[in-house]
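Engineer: using only what follows, build the 3D model:
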Amino acid sequence: MSTSPTLTSIATAPTPASAYDESATYAAARDRSAVLDALIDEHATEDPARFRMLTGDRPTGPLHIGHYLASLRNRVRLQDKGVETFVVIADYQVITDRDSVGEMGANVQGLVLDYLAAGLDPARTTIFTHSAVPALNQLMLPFLSLVTDAELRRNPTVKDELALSDGRPLSGLLLTYPVHQAADILFCHSRIVPVGRDQLPHLEQTRAIARRFNTRYAAGHSVFPEPEALLSEVPLLLGTDGTKMSKSKGNVINLRDSADETAARIRAARTDSERRITFDPNGRPAVANLLTIAGLFLDEPPESVAERIGDGGAQGLKAVVTEAVNESLAGHRARRADLARDPAYVTSALHEGNARAGEVAERTLATVRAVMGMSY
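Structural biologist: Model prediction:
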């Protein structure tokens, strides 16, 4: 889950997770992901629940082009293929690593606006918030009985937060973040979770919780399926300053930005002094990043974009990127502006999603109580 690590995906992790270095495991996941994509193409419309998907974002600020390229437009693609889709706005997860909720209401509304503007259809995609679905959060209690303190502390996100804490105590909510994420995925019996490579350990923790619940409490019956990863093909994008793209750093191009604001951000982007534009991710990472962004919006290889710019230098590169981003997002921004003028519709879409997710969560919790002998 959404910063954010690509993946957006599962709801955005509070801090960047450590690289997932088990190459054999990653290769197997990549191969299985390709199979899943092919199966979705062939069978999603026949049996949407077979490919039920959970993904989401933390409402810590506006969505940016990294979210759009890595996850948002892929969610729309899968929805349109017939995949039954759940999108969680992980408002409770905002306080895993923050002292206040910030502008939560405005941030949630902004996310819903971008979801709808991008093409997510509230009749086909369930958009909901953590805080509105108590039965989902109640699943954390039995799930916590299935993991150890040591397992949680080995989780990459938790390890990274500990390393960066500078002596600040680790909150219980952050320590149990992987279990909350498992509840997000399992409450709706999600079969597919779009993730980036560094989110694979999170998904494996969820798979372990599903297995353990089925074994310990359900006598081996499959109450919860083990979800599978649908890996993102979008590479990790850098911000305009050449470092990791991050809302908190202000080095992003927001989906809600105007064309002029976008042009200004790209003009200020870091490049280098070489006149000839070439795609060299190792030697010229800032230039390669801009070429990658242009290529993703233009649906062509970054090498082709570089060849077309040739000796146009940084100015020519930035002109191409600006045009690619603004032309590609023009429709999104127009739809977003129209939706913003009808806040009642935006609110109703979220309320309907909350109600639908609540019904699903209550059914799941009733099953959990039954198999645990707690239906009194």
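Engineer: rest of the way, CA atoms for contacts and neighbours
Structural biologist: Noted.
Engineer: gap between the residue nearest to residue 171 when sequence neighbours are not counted and residue 67?
Structural biologist: Nearest non-adjacent residue to residue 171, counting by CA to CA, 6 or more residues apart in numbering: residue 96, 7.0 Å away. The gap separating residue 96 from residue 67 is 21 Å, by CA to CA, to the nearest Å.
Engineer: do you know how far residue 360 is from residue 298?
Structural biologist: 39 Å.
Engineer: please disregard the earlier target; I meant residue 195.
Structural biologist: The span separating residue 195 from residue 298 equals 23 Å under the rule CA to CA.
Engineer: the closest residue to residue 275 other than its chain neighbours: which element?
Structural biologist: By the measure of CA to CA, 6+ apart, the closest residue to residue 275 outside its immediate chain neighbours is residue 313, 4.3 Å from it. Per DSSP states H and E: residue 313 is located in helix 313-340.
Engineer: so which elements touch that helix?
Structural biologist: Using 3 or more CA pairs under 8 Å, 6 or more residues apart in numbering; DSSP states H and E as the contact criterion, the neighbours of helix 313-340 among helices and strands are helix 104-118, helix 259-267, helix 285-298, helix 302-309, helix 343-371.
Engineer: neighbouring contacts of the second one?
Structural biologist: Helix 259-267 is touched from outside by 240, 252, 253, 254, 315, 318, 321, 322, 326, with contacts defined as CA atoms under 8 Å, 6 or more residues apart in numbering.
Engineer: let me know the angle separating the helix holding residue 313 from helix 104-118.
Structural biologist: Orientation of helix 313-340 against helix 104-118 (axes from the mean of the first three to the mean of the last three CA atoms, to 10 degrees) gives an angle of 100 degrees.
Engineer: report the buried members of the contacts of helix 259-267.
Structural biologist: When burial is judged by neighbour count using 16 or more other CA atoms under 10 Å, the buried members of these are 240, 252, 253, 254, 318, 321, 322, 326.
Engineer: I'd like the distance between the second one and residue 319.
Structural biologist: By that I understand residue 252. Per CA to CA, residue 252 is found 17 Å from residue 319.
Engineer: do a quick rundown of the helices in the stretch 101-250 of the chain.
Structural biologist: Using DSSP state H, counting those that start in this stretch, the helices of the stretch 101-250 of the chain run over residues 104-118, 134-138, 140-144, 149-154, 156-164, 172-175, 177-187, 200-216.
Engineer: among the ones you listed, which comes closest to residue 55?
Structural biologist: Comparison of those against residue 55 by CA to CA identifies helix 177-187 as nearest, at 8.1 Å.
Engineer: here is a second sequence; please produce its structure as well for comparison:
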Amino acid sequence: MTTTTAIAATSLAAATDLESANPPGDPLGTSAAQTRSAALEEQLARDPGRFRVLTGDRPTGRLHLGHYFGTLHNRVRLQELGTEVFVLIADYQVLTDRDVADHLAEHVENLVLDYLAIGIDPARSTIFTHSAVPALNQLLLPFLSLVSVAELGRNPTVKDEIAHSRQSSVSGLMFTYPAHQAADILFCKADLVPVGQDQLPHLELTRTIARRFNDRYGNGTSVFPEPDALLSAAPLLLGTDGTKMSKSRGNAIALSAGADETARLIRGAKTDAERQISYDPVGRPEVSSLVLLAALCLDRDPRQLADEIGGAGAAGLKSTVIEAVNEYLAPIRARREQLAQDRGHIRRILREGNERAQAVAETTLDEVRSAMNSRY
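Structural biologist: Model prediction:
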């Protein structure tokens, strides 16, 4: 597919204050990210095996269409190219914006089911959990020593998470979130990270931590790579209320949702009062997001699709979206239902993935100890 498999990428400028490092109107550096697209595509086409990918999700609820078109389909694509892929289930990070981790085991297993249903192959990609890889988490301490409190506090993604936090007060863990993500990425020395545009600040801090560790402890060598971001062709889909699609905001369309639930959610999605349908992401964000969702599912150009819907209005648009989404998700739902019959298989996949990830993390931690002269 052309629309749903396009990858954009970046090697961002070294700066921790993204709000000042990037031009006005583009505080996350998305434009800079997209300029690297062609070069990385060529490199991936020539030699996909030279790259290692780290990606993942927090087990806080069901994965949704924003996740799928934002990063999940890129994971499958990279796997199929022959790139080594590590898929993290960040169970420790659930506590960054929640007082308790409710239904954690259920959410973890459901993530694995979603991964397998969309095509992640545990024989070629490593699926693992935070809590089962202690060597990864041990990297957090030296990494925190490389960044200031101010750098952590002004991270725009942390600010957004705090604004939507469910906690009565913000815990210290929230401010370690970017450094913890750096440990997630660097424990396996990943050099490519599929992300949505809102995650670019975290990745930039990871690059900063890698660079500072190499400068301070590398003795002329690079212990860690400075990873690049891979941006989806659709980095941001709006939720049914017109804001960012998010599990925590209750505005998402889950991959595991049934056809009737999907139809109900789409029918209730926010649009506007103008009857003529057009694709104008700036002027008509809610309508345009629905058009884009249908276009991604149909592998169509969104402007042409909007022109075809034309005067059918919001009702016609939503009918098109419902049909496109349900048809696209049908095989994924069928495979997921089949896989859900054997929960033991899910646990075996996690156990094997955890063992592989721990072996990699131990090797990296040993290198870090050597570089820091802390092997006793």
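Engineer: what's the TM-score here?
Structural biologist: Scored against TM-score structural alignment, normalised by the length of the first structure, the superposed chains reach a TM-score of 0.89; 358 aligned residues with a CA RMSD of 2.4 Å.
Engineer: one step back: okay, residue 195 and residue 298 of the first structure: which has more neighbours?
Structural biologist: Neighbour totals were compared for residue 195 of the first structure and residue 298, and residue 195 leads with 28 against 18 (other CA atoms under 10 Å).
Engineer: if we can go back for a sec, now do the contacts for the residue mapped onto the residue nearest to residue 171 of the first structure from the second structure.
Structural biologist: Across the two structures, residue 96 of the first structure finds its equivalent in residue 96 of the second structure, going by TM-score structural alignment. Counting by CA under 8 Å, 6+ apart, residue 96 of the second structure touches 171, 173, 174, 177.
Engineer: so which of those residues is surrounded by the most neighbours?
Structural biologist: With neighbours defined as other CA under 10 Å, the most crowded of the contacts of residue 96 of the second structure is residue 174; it has 21 neighbours.
Engineer: surely that one meets residue 158?
Structural biologist: Yes. Using CA atoms under 8 Å as the test, residue 174 of the second structure is close enough to residue 158 to be in contact (7.3 Å).
Engineer: ok, which pair from the buried ones among the contacts of helix 259-267 of the first structure is furthest apart?
Structural biologist: Spatially, the most separated pair among these is 254 and 318, at 16.8 Å (CA to CA).
Engineer: TSV for the contacts of residue 96 of the second structure, including distance to residue 73 of the second structure?
Structural biologist: Listed next are the contacts of residue 96 of the second structure as TSV, based on distance: CA to CA, whole Å:
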residue	distance to residue 73 of the second structure
171	33
173	30
174	28
177	25
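Engineer: conserved subset of those in the first structure?
Structural biologist: Checked against the first structure using both residues aligned by TM-score structural alignment, their matches' CA atoms under 8 Å, the contacts of residue 96 of the second structure keep these contacts: 171, 173, 174, 177.
Engineer: just give me the mean distance for the host helix or strand of residue 74 of the first structure relative to the second structure.
Structural biologist: Taking DSSP H and E as the definition, residue 74 of the first structure sits inside helix 73-81. On superposition with the second structure, the average gap between helix 73-81 of the first structure and its aligned counterparts reaches 0.7 Å (mean CA distance after the TM-score superposition for the first structure).
Engineer: got the buried residues for that helix?
Structural biologist: Of the residues in helix 73-81 of the first structure, 73, 75, 76, 78, 79, 80, 81 count as buried by neighbour count, 16+ other CA under 10 Å.
Engineer: try stretch 141-157 of the first structure
Structural biologist: Along stretch 141-157 of the first structure, these residues count as buried under the neighbour rule (16+ other CA under 10 Å): 143, 146, 147, 152, 153, 155, 156, 157.
Engineer: please name the nearest non-neighbouring residue to the fourth one.
Structural biologist: With sequence-adjacent residues excluded and distances taken as CA to CA, 6+ apart, residue 152 of the first structure is closest to residue 175, at 6.3 Å.
Engineer: how about the contacts made by the spatially most central residue of the second structure?
Structural biologist: Averaging the C-alpha coordinates of the second structure gives a centre point, and the residue nearest to it by CA atoms, centre = their mean is residue 195 (4.4 Å). Residues in contact with residue 195 of the second structure (CA under 8 Å, 6+ apart) are 55, 70, 71, 229, 230, 231, 232, 235.
Engineer: tell me which of those persist in the first structure.
Structural biologist: Here is what carries over to the first structure from these, by both residues aligned by TM-score structural alignment, their matches' CA under 8 Å: 229, 230, 231, 232.
Engineer: burial count for the counterpart of residue 121 of the first structure in the second structure?
Structural biologist: Structural alignment (TM-score structural alignment) places residue 121 of the first structure against residue 121 in the second structure. Using other CA under 10 Å, residue 121 of the second structure is surrounded by 17 other residues.
Engineer: ok, the one 3 residues further on next?
Structural biologist: Neighbours of residue 124 of the second structure under the rule other CA under 10 Å: 14.
Engineer: same check, this time on residue 132 of the first structure
Structural biologist: So residue 132 of the first structure, with other CA under 10 Å, has 17 neighbours.
Engineer: nearest residue to it other than its sequence neighbours?
Structural biologist: Nearest residue to residue 132 of the first structure in three dimensions, chain neighbours excluded: residue 354, at 6.1 Å (CA to CA, 6+ apart).
Engineer: can you check residue 253 of the second structure too?
Structural biologist: Ranked by CA to CA, 6+ apart and with sequence neighbours excluded, the top spatial neighbour of residue 253 of the second structure is residue 64, at 5.3 Å.
Engineer: ok, that neighbour - contacts?
Structural biologist: So residue 64 of the second structure contacts 247, 252, 253, 254, 255, 256 (CA under 8 Å, 6+ apart).
Engineer: and residue 156 of the second structure, by the same measure?
Structural biologist: Residue 156 of the second structure makes contacts with 18, 19, 201, as judged by CA under 8 Å, 6+ apart.
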